[in-house]
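**Student:** sharing a model prediction with you, sequence too.
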Amino acid sequence: MFKPGYLCQMKIEVWSDIVCPFCYIGKHNVEAALARFSESDAVELEWKSFQLDPELPKGVTYADTYQYLAQRKGIRIAQAREMTADVALSGKKAGVELNFERAIVANTWDAHRLIHLAQSVNRGNIVKEALFRAHFTDGKDISDYDTLIAVAKDAGLAEAAARTMLDSDLFAHEVTQDIQEARNLGIRGVPFFVFNRQYAVSGAQPPEVFLQTLQKAFAAWRIENPKVPLDVTDGPSCSPNGNCD
């Protein structure tokens, strides 16, 4: 027998950037909260674009995060290593591997466009995870077209669609719109999670914080979106236990 269901899903909109380690940690923490939430099937994660360094020119890369932080902040490489040591430990606790010594820093504009392409075919979360892993764990250049196409193919996207997107300005409007929307909402740092446009969580909070916010937001959303029974016309069918009638 069919159980009552929801006609739509509650959204968690997440503004983040691929070169942000706390965004990677936050992704895993909110997913850990969703894994403990009994109504997770009625919740959708929507990834929104945000660039921490939009002025970084395309084609310009830094061999590792230490080099980038040292130049951008005017500090020594040793200081940059110290700054990221605790972050790496936090990542390990969240189940992500942050190899700052391998993470190539580059412009993320095209990677964000790829995420939008993936979301248009329900592969957004897969591509987002793959881009984080490519950058932080595998030391790949996420501005490189070959890297982006490989990520797209591994996620089940058509190679031709990914190439067409990268060779055009497809989804540029969506990326720009996300960034402008972040400004309108007063978002100055990422990750930033918005639950049903009613509650927000800033930063890579522990799973317990996400779960509490999720429960509050979903309770309010459920009032406006109650479960409804499906009107089913019965006919001959088979069940997984082998019974057919």
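**Tutor:** Great, that's in hand.

**Student:** going forward, measure contacts and count neighbours with C-alpha atoms only.
**Tutor:** Noted.

**Student:** any chance you could map the strands in this protein?
**Tutor:** For the chain, applying DSSP state E gives strands covering 10-16, 43-49, 192-195, 199-202.

**Student:** here comes the other one, which I'd like you to weigh against the first:
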Amino acid sequence: MKIEIWSDVMCPFCYIGKRRFEKSLENSPIKDKLEIEWKSFQLNPYLETDTSISIDEYLAQHKGMPLAQAQALNAQVTQMAAQEGLVYNFDKSVVANSFKAHVLTHFAKKFRKQDEVEELLFQSYFTEGKNIDDIGVLKDIATQLGLDAEAYEKAVQERSLDDEVKMDLHEARQIGVQGVPFFVYDRKYAVSGAQQLELFVQTLEKAYSEWQPEANSIQIQDTSDGPSCGPDGCD
């Protein structure tokens, strides 16, 4: 059964959602029968990488709020992440456009290493404070996973995978994705946001029990939205 995950590297709730989703699979007897595919979503496709300002300053500017309020919001998210065993260092994070990172995800897809790339991208951005728009940083991630870094760089230069990224973005609009993370189970049920573990487990069990390989429409799971990020910011 296929599970698709729309996500953006710079979305703090996407990393948290990834952990909760992974925990929902840990003791599942069907985890080996699942195909996981990461899909691209950009919270701000027009964002220009700027290493001169902090994430707190960017959030304050983007949301039109005082800097102190932005710092408090990021502190709350940091605490939420810590509950999932994640370390967020927003004081190090670089304001960066995520398109090249999404290209790397699609490059890794061809070698069945999408999940590993996503993990290292999140870690690089939120924990290590690396610039995920820097080709050198992205090539290092590719190398760590045994991928051909030069071939990835060539794909960036020739824009050979751009259409695949854009197709994900288009598909997100078509199915009504308003924010990420957004998990789609068998094109039938969806979980929006970094929901609690129990909902991930319930949705997995329900979708698998009704699994029909020919299913091709999405029916959103009737549930309240969890913490997520959208074009207007994170809630």
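**Tutor:** Received, thanks. Here the structure is a predicted model, which is why all the values come from computation and not from measurement.

**Student:** could I get the TM-score for this pair?
**Tutor:** TM-score of the superposed chains, computed with TM-score structural alignment, normalised by the length of structure 2, equals 0.87; 215 aligned residues with a Cα RMSD of 1.6 Å.

**Student:** returning to that earlier point: including distance to Leu98 of structure 1 and mean neighbour count, could the strands of structure 1 go into TSV?
**Tutor:** Formatted as TSV, the strands of structure 1 follow (distance: least, Cα to Cα, whole Å; neighbours: other Cα atoms under 10 Å):
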stretch	distance to Leu98 of structure 1	mean neighbour count
strand 10-16	16	22
strand 43-49	21	20
strand 192-195	20	23
strand 199-202	21	16
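
**Student:** for Ala88 of structure 1, find the nearest of those strands.
**Tutor:** Among those, the nearest to Ala88 of structure 1 by Cα to Cα is strand 10-16 (18.0 Å).

**Student:** tilt between the closest one and strand 43-49?
**Tutor:** 30 degrees (axes from the mean of the first three to the mean of the last three Cα atoms, to 10 degrees).

**Student:** what does Val121 of structure 1 correspond to in structure 2?
**Tutor:** Structural alignment (TM-score structural alignment) places Val121 of structure 1 against Phe111 in structure 2.

**Student:** I should have written Thr164 of structure 1 there, sorry.
**Tutor:** For Thr164 of structure 1, the residue aligned by TM-score structural alignment is Lys154.

**Student:** one step back: tell me which of the strands of structure 1 lies nearest to Val96 of structure 1.
**Tutor:** strand 10-16 (16.1 Å).

**Student:** what's next to the closest one, contact-wise?
**Tutor:** 23, 42-51, 178, 182, 190-196, 218, 221 (Cα atoms under 8 Å, 6 or more residues apart in numbering).

**Student:** quick one on the thing from earlier: which one, of the strands of structure 1, ends up nearest to Glu208 of structure 1?
**Tutor:** The nearest among those, by Cα to Cα, is strand 199-202 at 11.8 Å.

**Student:** so which bit of structure 2 is that closest one matched to?
**Tutor:** Using TM-score structural alignment, strand 199-202 of structure 1 pairs with 189-192 in structure 2.

**Student:** distance from that stretch to structure 1 after superposition?
**Tutor:** Once fitted to structure 1, stretch 189-192 of structure 2 is off its aligned match by 0.3 Å on average (mean Cα distance after the TM-score superposition for structure 1).
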